[in-house]
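Enquirer: Sharing a sequence plus its predicted fold:
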Amino acid sequence: MKKLYPLYILLLITQIAFSQAVVINEIDCDTPGTDTGEFIELKSATPNFPLDGYVVVLFNGSTSGNDSSYFALDLDGQVTDVNGLLLIGSSTVSPVPQLLIGSNVIQNGADAVAIYQANSFDFPQGTQATTTDLVDAIVYDTGEADDTGLLGLLGLTTQISEGGNNNTNSIQRNETDGSYFTGTPTPRQLNDGSGVVLNGIGINVANDQYNEGDTFTIEFTTEFAVMSDLDITFTLDNGTFDAADFTGSTTVTIPTGQTMATTMITLVDDTLDEGDEELIIDLVENFSVEYIILNDQVLIRAVDDDFTMAPFGTPLNPTFGVVASTAPNGYYDTMDGLADDNLKDAMQAIIADPMTVRAHTYADVYEILREADQNPANSNQVWLVYTEQGRAKLDVQTGSNNTGTWNREHTFPRSLAGYNSIEADDVADGRAVFWETKPDSLRHGNSDGHALRASDGPENSSRGNQHYGQYTGPTGTAGSFRGDVARSIFFLAVRYNGLSVENGFPSVEGQIGDLATLLDWHRNDPPDDFEMNRNNVVYTWQVNRNPFIDHPELAEHLWGNQTGVVWMQPLSNEEFSTETIKLYPNPTKNNITIAGIQEEASIEIYALDGRKLHAQNFSGITKINLNLTTGVYLSKIISNGKTITKKIIIQ
């Protein structure tokens, strides 16, 4: 006799059958090192199962996360493989996942992964975990306490631990009873070792960087001998790197019974300064179902040997007077004859003029730094502020791993200043798009080109939010950055209301120190051609300049040994006078900087008994190294037949 079931029982059976069609088969939430090898593996009850109508949701079990969603991924269009598996992870996972997500997306725990019969838009960020339409779920950790709230929300009673931080385990589902255990990760393989064993295709290259003109071998391998000829096609194009930049075949065949084939690629050595480029070895995926890809999108640097060198030196080998200021005539006229706060206010009115000055986004800063901090010795590099070295412009930090990269260093740390990223700050919209800004626009200090420098990633982290004086740079460096950062701080203290430079190491938001240290750095490391060029570049973006680079003596008038003394900007030779030409620091120990004359000139140093001890020609702001004993000396500055004499005190 045929048994009849009420309609609601039939619907329940149908729903259960659907919910059991796909489960969470394996999760690796924490991997050693940079923690980028995380993945989630799903398993369907039958192979080649379409996953339309499903969504994977990740829940944050921390106190701030409130057991709510932080990531949702639609599975529409995805199909499990011949073993019923679908791997989700970043391109750093091997084998390469069928469904790619960013690295470091999957959190360590206590957190959860769940599968729902729903869409990603049903789980906007902050949606609390629920059992409604739930298909399968797991709450996991890496040594954290049980999240009973999250367990309850998902109808679970057991939280699974993957192990401690940086563990080498994954959490895997037992094929027989649905329980979980930890073991060596098995992505794209059934956890019990059964099923179809897939043949992995790998890409191998000896190095990750080659120069133009080099020839290198790309090796393609399989884990097992192929049963029939395996044709492999790949591309190398990426951005500006295209077919004109290389020669060689992009198709190879692994013969029947073999496991390897190679091809030779030669980078074209042209005469164009295109900058360093990156090619990507990207497989054209037309393989039959018995193959999986172990690695793909292999990045190779093509180093351009046609870089240019600037006519001026790096901060380690500074030159002076080669690069002229591009300040317009009359730019500083309104500051003439003023002192102290009146001088500061007039300066701010110029460099924070809301009718002229422009503010750009924090994302735009990368392009500003590529121009402003370009290494004078190699146009394909930026110059790193604290570690005093060049680094490829391509090596900008893009993820959590900052080793070997450069990023944006705030000379006035954000946590001390009180500014942070603002709306649209992550959009690089170029020189022609900008915000209006004024002295009270402190938020724009976050992306001010005069305030940021290209910096080594780890060294930026080491500096943290220390004041200068607490932080003096890496051990063993020459300190060529010290005057630069001092003048950056001086600029900010005038440009923005709410920021100031103070003695000591203040703990008040908006204040930075140490003023005495920064004045000393400013005096002993005067602005060189690199810094003047930087000032000129930032001016093309922001239409404001750093006055302390154009006129270094201004720091003395606001904070140093010329406070209370009116400032007059250096004038032409027609007004050649002791008031317009500055020698500083004075007293000094072993060097003196001349400012205030732009024409060709000479300086002679005499002992008080009339002996000439030093002579040299100069123009513009010039630093002169002295090797004199303690005492008083006379300097004679000569230009166009005019002469002035100034006293120098050597301590």
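Expert: Alright, I've got the coordinates. Residues are numbered from 1 along each chain as shown.
Enquirer: C-alpha only now, for contacts and for neighbours.
Expert: Noted.
Enquirer: quick one, strands of the stretch 551-651 of the chain?
Expert: All strands of the stretch 551-651 of the chain, identified by DSSP state E, counting those that start in this stretch, fall at 582-584, 591-595, 601-606, 612-618, 622-625, 631-639, 642-650.
Enquirer: right, and the ones you listed - which one's nearest D456?
Expert: Closest of those to D456 is strand 622-625, at 27.8 Å (criterion: C-alpha to C-alpha).
Enquirer: Packing partners of that closest one?
Expert: strand 591-595 (3 or more C-alpha pairs under 8 Å, 6 or more residues apart in numbering; DSSP states H and E).
Enquirer: So the residue nearest to L558 when sequence neighbours are not counted versus A555, what's the distance?
Expert: Nearest residue to L558, sequence neighbours excluded (C-alpha to C-alpha, 6 or more residues apart in numbering): D340, at 5.5 Å. Separation of D340 from A555 (C-alpha to C-alpha, to the nearest Å) stands at 11 Å.
Enquirer: what about these two, which has more around it?
Expert: Neighbour count, other C-alpha atoms under 10 Å: between D340 and A555, A555 has more, with 22 against 16.
Enquirer: check contacts around the closest residue to the more buried one other than its chain neighbours.
Expert: Excluding the flanking residues, the one nearest A555 by C-alpha to C-alpha, 6+ apart is F548, at 6.5 Å. By C-alpha atoms under 8 Å, 6 or more residues apart in numbering, the residues touching F548 are 487, 490-491, 554-555.
Enquirer: The structure to be compared is supplied as follows:
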Amino acid sequence: MKKNFTLLAFLLCSVIGLAQIPAGYYNTATGTGYTLKTQLKRIIDNNNDGLPSERISTDPGYAGLYVTYTTSDIDLYYENNGTMLDMYTENPTGPDNCEFTYGTNQDDGTLGTAECQRYNREHIIPQSVFSSATPMYSDAHFVVPSDKYVNAQRGNFPFGRVNVATNTYSNGSKKGNNLNSGYSAGYSTTVFEPINEFKGDIARMFFYFATRYEDQVASWPYDMFNGTSNQVFDNTFLNILITWHLNDPVSQREIDRNNAIYARQNNRNPFIDNSGYVCQIYPTQCATLSTNSFEFENTISIYPNPAVNNEVTISSETELKSIVLYNINGQIIQEIKNPTRVDNSYKVNNLSSGFYLVQMASENAIATKKLIVN
């Protein structure tokens, strides 16, 4: 199968470096498809599966999550000031509206009626799905620190693509009915959408969950699940998660978080260590999504390139739903939603000098191209 990944994913992955994976940790992950998923489950679970280099996952407990967070979720990447890193309020391109200090703003049962008052523990897969049972309840690979108010606002809603937002939060996360078209077609009720910076992070948490708890997940009802232990996800949400995974590649922050949690739980998220596992497990879905994006990319041009007078024109035969400019570090520099289209063209101006990756999304595909502004 030919895999077509975005240029952004390639460039960022090339400078991330390797995670601190123990020698031989994935030696038994030799299969493909759902066989590979089961092999990964045996590596990261809490059973003695008789592997040559067996490591048994441990459970530091629900209270222990707050201890884990002091090494796994510190902001050393954006403000770089040692505060709590919360995916629901973190602003990657400017000052945060909320700044939480561990031990100071922790949830004590009060407040949480607005953003920035308290932080608590957010189950990316809602705890009601698995009846708050352990070890899921306290698994830091998918239980993250978050603003208490936004956590409650997200509630048990699935993750998806918001069509028209009914609620928008300080960093741009939002809630509203799912966009029932393109790669998110098939679901039309309320979803929660994180910002682009963290969509891949959340997708890889879901793939971890589907793998780590493969032997139980078929019995857990949730809109994002399909009641099986192999595919696990409903087709709509599988397409959403794969797209987010491919378009928001593994970051240094995720690598560091994975290492910190391994030190506490003795297991790892395989999809951070090797992002290619996703398409090895779900090759058909990856091929379909990649083909759409490849064909879409061939219909787009950006000119002049290098830009003249800090402005470029994007020509696209297909209507664009968004245009996002990233710098070489993967930070969003400019984001235009529902851009104005004139004669199949879009203008992007006020560009500062530099090298950019321009990500353009239609209803059902995403393309990324290079841009130089002198």
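Expert: Noted; the coordinates are in hand. Quick caveat, the model's predicted, so the values are computed rather than measured.
Enquirer: What is the neighbour count of the closest residue to S138 of the second structure other than its chain neighbours?
Expert: Counting by C-alpha to C-alpha, 6+ apart, Y62 is the residue found nearest to S138 of the second structure once chain neighbours are left out, at 4.6 Å. Neighbour count of Y62 of the second structure, defined by other C-alpha under 10 Å: 17.
Enquirer: The first structure: which residue goes with Y62 of the second structure?
Expert: For Y62 of the second structure, the aligned residue in the first structure is Y362 (criterion: TM-score structural alignment).
Enquirer: part of a strand, is its match?
Expert: No. Read with DSSP: H, G, I helix; E, B strand; the rest coil, Y362 of the first structure is coil and lies in no strand.
Enquirer: my guess is it meets R443, correct?
Expert: No. Y362 of the first structure lies out of contact with R443 (C-alpha atoms under 8 Å); the separation is 10.7 Å.
Enquirer: list residues touching both of these two?
Expert: Contacts common to Y362 of the first structure and R443, judged by C-alpha under 8 Å, 6+ apart, are S421.
Enquirer: V298 of the first structure against T235, yeah?
Expert: No. Assessed by C-alpha under 8 Å, V298 of the first structure is found out of contact with T235, at 10.7 Å.
Enquirer: quick one: common contacting residues for the two?
Expert: Residues within reach of V298 of the first structure and of T235 at once, by C-alpha under 8 Å, 6+ apart, are 280-282.
Enquirer: three-state assignment of P354 of the first structure?
Expert: Criterion first, three-state DSSP; result for P354 of the first structure: coil.
Enquirer: Would you enumerate the residues in contact with T645 of the first structure?
Expert: With C-alpha under 8 Å, 6+ apart, T645 of the first structure has these contacts: 578, 634-637.
Enquirer: how about it, what's its partner in the second structure?
Expert: By TM-score structural alignment, T645 of the first structure lines up with nothing at all.
Enquirer: ok, which stretches of the stretch 101-250 of the second structure are helices?
Expert: 148-154, 199-212, 235-247 (DSSP state H, counting those that start in this stretch).
Enquirer: export those to a markdown table and tack on distance to S57 of the second structure and mean neighbour count?
Expert: Formatted as a markdown table, the helices of the stretch 101-250 of the second structure follow (distance: least, C-alpha to C-alpha, whole Å; neighbours: other C-alpha atoms under 10 Å):
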| stretch | distance to S57 of the second structure | mean neighbour count |
| --- | --- | --- |
| helix 148-154 | 27 | 19 |
| helix 199-212 | 10 | 24 |
| helix 235-247 | 25 | 22 |
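Enquirer: Tell me which of those approaches Y25 of the second structure most closely.
Expert: Nearest to Y25 of the second structure among the helices of the stretch 101-250 of the second structure is helix 199-212; the distance by C-alpha to C-alpha comes to 15.1 Å.
Enquirer: Now find how far off-centre the closest one is within its chain.
Expert: 8 Å (C-alpha atoms, centre = their mean, to the nearest Å).
Enquirer: What span of the first structure is it aligned with?
Expert: With TM-score structural alignment as the criterion, helix 199-212 of the second structure aligns to 482-495.
Enquirer: what number of residues lie near the nearest residue to N177 of the second structure once chain neighbours are set aside?
Expert: Once flanking residues are discounted, N177 of the second structure sits nearest to T190: 4.1 Å by C-alpha to C-alpha, 6+ apart. Other residues within reach of T190 of the second structure by the criterion other C-alpha under 10 Å amount to 21.
Enquirer: residue contacts, T190 of the second structure?
Expert: T190 of the second structure touches 157-158, 162, 175-178, counting by C-alpha under 8 Å, 6+ apart.
Enquirer: Closest one of those residues to A361 of the second structure?
Expert: V162 (14.3 Å).
Enquirer: which residue packs closest to the closest one, ignoring adjacent ones?
Expert: Spatially, and ignoring its direct neighbours in sequence, V162 of the second structure is nearest to N178 (4.7 Å; C-alpha to C-alpha, 6+ apart).
Enquirer: Same list as before, the strands of the stretch 551-651 of the first structure that is, but in CSV and with distance to T266 of the first structure included.
Expert: Shown next, in CSV, are the strands of the stretch 551-651 of the first structure (distance: least, C-alpha to C-alpha, whole Å):
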stretch, distance to T266 of the first structure
strand 582-584, 55
strand 591-595, 51
strand 601-606, 53
strand 612-618, 49
strand 622-625, 47
strand 631-639, 57
strand 642-650, 60
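Enquirer: Select, out of these, the one closest to K43 of the first structure.
Expert: Closest approach to K43 of the first structure among the strands of the stretch 551-651 of the first structure (C-alpha to C-alpha): strand 622-625, 70.6 Å.
Enquirer: So which bits of that closest one are buried?
Expert: 622-623 (16 or more other C-alpha atoms under 10 Å).
Enquirer: just stretch 294-310 of the second structure next, same as before
Expert: 294, 296-297, 300, 302, 306-307.
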